[in-house]
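Peer 1: Just a sequence and a predicted model for now, questions to come.
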Amino acid sequence: MTTTVVTGLGVVAPNGMGHEEFWSASLGSRSGIGEITRFDASSYPARLAGQVADFDPRRHLPARLLPQTDLSTQFALTAADWALTDGGVDPSALVDYDMGVVTSSAFGGFEFTHREFAKLWSKGPEFVSVYESFAWFYAVHTGQVSIRHGLRGPSKALVAEQAGGLDAIGHARRTIVDGTPMVVTGGADSALDPWGWTALLAGGRVSPYGYRPFDREASGHVPGEGGVMLVLEDAEAARGRGAPQVYGEIAGHASTFDPPPGSPRPPGLRRAVELALADAGVAPDEVDVVFADAAGVPGLDRQEADVIRAVFGPGGVPVTAPKTLTGRLFSGGGPLDVVAALLAVRDGVVPPTADAVEVPSDYGIDLVRGEPRHVPVSTALVLARGKWGFNAAVVVRAYND
């Protein structure tokens, strides 16, 4: 049976450029959340966001790519470069049709499009960039990464809001099982311009006070931005090319959809958990940590806590949400948690959930707070839920050659 392993990591996050810097910040509770500085947000009811403050695309990408890409695509391209470098991959030395790309985006080229719309309305169509024809599109990350590195194998783009990044990883794994030796996968999003921010606030889940999931005072989430890419490979192919390291195995994946509002059927998150565990051949008592979706909305937090308690038993497994230090990165959020899960397996430590102070006792979950928890980690479950009913779960496992 094909085993899918992770051999390269690339992270552009609000609290870390590169996976090691992100991991150090997660263990040290160093936050990338602060007041928005990209535009004047003083008149908005919420002003906190996870911004990638020190990202200069000119340092990471060729000049010719800058006028044709949105900031989110620049995150994706940079993260893909770093993941390939980390994995010791030279695409020019491999068969191009043996390497695919599967990415997710919740917004596409949001800021790029809004800038071009402003030109259209204020100056006229002749001032709109020709690159708008593709820079806005949800599949643009997949296309640009594929073109830049000559990755011509099976490729896809998925859209499922916060759950999309996990679904991209799951589809990349299926692509490898179907015979493609290597896939670059992950997600990237940014919507921190005035129009994007207005759209996020209109969703009704953004907190003006901070991101405190599972806390008694939870009032919503803080949006963030960033890009995360991973190199997934068939284990035999990785061994054959001499991959410098294997971080772990993508052992299982499942996605489900919630029923329509008013339906007597339960939400789909529990089924996603159970299907992912079954796909991995893992029993609940073999899971060492759950990286929660952590919506930060009391009703949704309770719903997720109920699922974790039902599957694993009251306090049956450590639960964490390091995204409290970055905000919710939408399509990048699930892959960032997968990176954290892989590094937790590597180092035997669970990062804490920052800012969660008091968890209602009836939630019945063992939320890791305050300090990292040093425990052996061989299997982790990563959860993500997207608005409009998307649920996704990925099982990450230590790889034993």
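Peer 2: Thanks, I have the structure now.

Peer 1: C-alpha only now, for contacts and for neighbours.
Peer 2: Fine.

Peer 1: end to end, how far does stretch 144-155 reach?
Peer 2: End-to-end distance of stretch 144-155 (C-alpha to C-alpha, to the nearest Å): 12 Å.

Peer 1: measure residue 288 to residue 348 for me?
Peer 2: 10 Å.

Peer 1: And for residue 112?
Peer 2: Note on residue 112: its distance to residue 348, by C-alpha to C-alpha, is 41 Å.

Peer 1: picking that back up, what residues are shared contacts of residue 288 and residue 348?
Peer 2: 376-377 (C-alpha atoms under 8 Å, 6 or more residues apart in numbering).

Peer 1: Among those two, which residue is more densely surrounded?
Peer 2: Here residue 288 and residue 348 are compared on neighbour count by other C-alpha atoms under 10 Å; more neighbours surround residue 288, at 20 against 15.

Peer 1: pretty sure the more buried one contacts residue 374?
Peer 2: No. Residue 288 lies out of contact with residue 374 (C-alpha atoms under 8 Å); the separation is 11.5 Å.

Peer 1: Spatially nearest residue to residue 186 (excluding sequence neighbours)?
Peer 2: Using C-alpha to C-alpha, 6 or more residues apart in numbering and skipping the chain neighbours, the partner closest in space to residue 186 is residue 229 (4.4 Å).

Peer 1: And for residue 141?
Peer 2: Nearest non-adjacent residue to residue 141, counting by C-alpha to C-alpha, 6+ apart: residue 73, 5.4 Å away.

Peer 1: For that neighbour, grab the count of nearby residues.
Peer 2: 32.

Peer 1: Tell me the secondary structure at it.
Peer 2: Following DSSP: H, G, I helix; E, B strand; the rest coil, residue 73 is assigned to helix.

Peer 1: try it against this one:
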Amino acid sequence: MSTATPEHSTAPGPAPSTTAPLVTGIGVAAPNGLGAKAWWDAVLRGESGIRPLTRFDASRYPVRLAGEVPGFVDEDHLTSRLLPQTDRVTRLSLAAAQEALDDAGTDPAALPDYSAGVVTASSAGGFEFGQRELQALWSKGGQHVSAYQSFAWFYAVNTGQISIRHGLRGSSGVVVCEQAGGLDAVAHARRQIRRGSRMMITGGVDSGLCPWGWAAHLAGGGLSTVDDPARAYLPFSAEATGHVVGEGGALFVLEDAASARARGADAYGTVAGYAATFDGPGTPRLADAARLALADAAVRPDEIDLVFADAAGERAADRAEAAALAEVFGAYGVPVTAPKSMTGRLLAGGASLDLAAALFAVRDQVIPPTTGTEHPADDCPLDLVTTTRTGVRLRHTLVLARGRGGFNSAAVVSAPPRRP
């Protein structure tokens, strides 16, 4: 179910914006790189972050691979006061939010009250924190359960902690729609900018790499049991056997275009179009989401230069996505890539990380590769990019995401408009 928390204030704000908001900052925590630059450099090298689990002993489980964020030292990013009250997912989120703000070169404290907010996506909240407190409950008793359990597990906790840390008292919320959430959160933030907010922190980060989380992933199905990290997750391949789970994601600073230009901010680009659909019984609607997003952006299919695929890594789901792309663009009609082949599927963080890749791709005029898959299956008629492509022209890119249960989301990422 997609949800949003009530707005923090009904105080009147500035007049609604009529121009597309700009992405001025990006923060990343990914299995193949901590920090946006480290991650993007690794992506262009085709460097995978999928490897055997280290966060717990997975030797007795049928699946033992995951995408873990490397080199994250909690104390480097959080104060000692915050450490006891936060789960790993919130710590990653706070770090990504700080990087995005630093990248944007903006200080939310300098903005008028209620003009900046937070919208994040989450699929599970603080799973590891919850597991730890359940262990304390059953092994020691209720008096040993942390008072912070009352909120540290909650899927809205990332929004709340980012808001508190940076004094963001404007419209805020959280969306819950699995893999599609990373796009849906940005779309919700985009609406808030158009309604008069000056700035929003938005995107998605997820983490559930603990025994309790692993039990949920296994129960959900679709995981590859292949032990070779290079062969476990093969989107659109005839040899696909499922996906690999990862942790991390990306957060963005989204700003009103006039405000960003007034302070001389550089922009990565715009989220020029967005749409969401929901599958009916036997009626997949991913193609409809793509078409509606293009219409929202006023972009024709022939103007899309690259698609970032959802890339489920399951044969039936891959065939369905390839069919949707052929329906919109024609067979082999547009380059398609899935850099999540290097990270695994990150739940709510996956689509936001693809959105970051789309923004960097447009900035650098380069197409990142899909790794593992050497060529797509015959029943997936795609121009799948398997090595980094340079010397390309990227004006508009399309990012697709599908969430468990029928959620479909699509976003058009475009180069920033020229300064007047």
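Peer 2: Looks like it arrived, so ask away. On a predicted model such as this, the values are computed, not experimentally measured, just so you know.

Peer 1: Fetch the TM-score of the aligned pair.
Peer 2: Scored by TM-score structural alignment, normalised by the length of the first structure, the superposition of the two chains gives a TM-score of 0.97; 396 aligned residues with a C-alpha RMSD of 1.0 Å.

Peer 1: Which position in the second structure pairs with the residue nearest to residue 141 of the first structure?
Peer 2: Residue 73 of the first structure maps onto residue 90 in the second structure when the alignment is built from TM-score structural alignment.

Peer 1: wait, isn't that match in contact with residue 157?
Peer 2: Yes. Using C-alpha under 8 Å, residue 90 of the second structure makes contact with residue 157 at a distance of 7.1 Å.

Peer 1: What is the neighbour count of the equivalent of residue 371 of the second structure over in the first structure?
Peer 2: In the first structure, the residue equivalent to residue 371 of the second structure is residue 354, according to TM-score structural alignment. Residue 354 of the first structure has 25 neighbouring residues, counting by other C-alpha under 10 Å.

Peer 1: just checking, residue 354 of the first structure touches residue 326?
Peer 2: No. Using C-alpha under 8 Å, residue 354 of the first structure makes no contact with residue 326, being 10.3 Å away.

Peer 1: wait, residue 324 of the second structure sits on residue 283?
Peer 2: No. Applying C-alpha under 8 Å as the test, residue 324 of the second structure and residue 283 come out as separate, 11.6 Å apart.

Peer 1: Pick out whichever of the two has more residues nearby.
Peer 2: It is residue 324, of residue 324 of the second structure and residue 283, that has more neighbours when counted by other C-alpha under 10 Å, with 20 against 9.

Peer 1: Okay, that one and residue 382 of the second structure: tell me how far apart.
Peer 2: Residue 324 of the second structure is 11 Å from residue 382 of the second structure, by C-alpha to C-alpha.

Peer 1: likewise residue 265 of the second structure?
Peer 2: 37 Å.

Peer 1: what about these two, which has more around it?
Peer 2: Using other C-alpha under 10 Å, the more surrounded residue of residue 265 of the second structure and residue 382 is residue 382, with 24 against 18.

Peer 1: corresponding residue for the more buried one in the first structure?
Peer 2: Match for residue 382 of the second structure (TM-score structural alignment): residue 365.

Peer 1: ditto for residue 289 of the second structure
Peer 2: In the first structure, residue 289 of the second structure lands on residue 272 (TM-score structural alignment).

Peer 1: now swap in residue 40 of the second structure and tell me
Peer 2: That one, residue 40 of the second structure, aligns with residue 23 by TM-score structural alignment.

Peer 1: what does residue 333 of the second structure give?
Peer 2: Using TM-score structural alignment, residue 333 of the second structure sits opposite residue 316 in the first structure.

Peer 1: for residue 399 of the second structure, same thing?
Peer 2: Under the alignment (TM-score structural alignment), residue 399 of the second structure pairs with residue 382 of the first structure.

Peer 1: Give the buried residues for the strand or helix carrying its match.
Peer 2: Assigned by DSSP states H and E, residue 382 of the first structure belongs to strand 379-386. Of the residues in strand 379-386 of the first structure, 379-386 count as buried by neighbour count, 16 or more other C-alpha atoms under 10 Å.

Peer 1: Dump these into a markdown table; add distance to residue 108 of the first structure as well.
Peer 2: A markdown table is the format used below for the buried residues of strand 379-386 of the first structure (distance: C-alpha to C-alpha, whole Å):
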| residue | distance to residue 108 of the first structure |
| --- | --- |
| 379 | 33 |
| 380 | 30 |
| 381 | 27 |
| 382 | 24 |
| 383 | 22 |
| 384 | 19 |
| 385 | 19 |
| 386 | 16 |
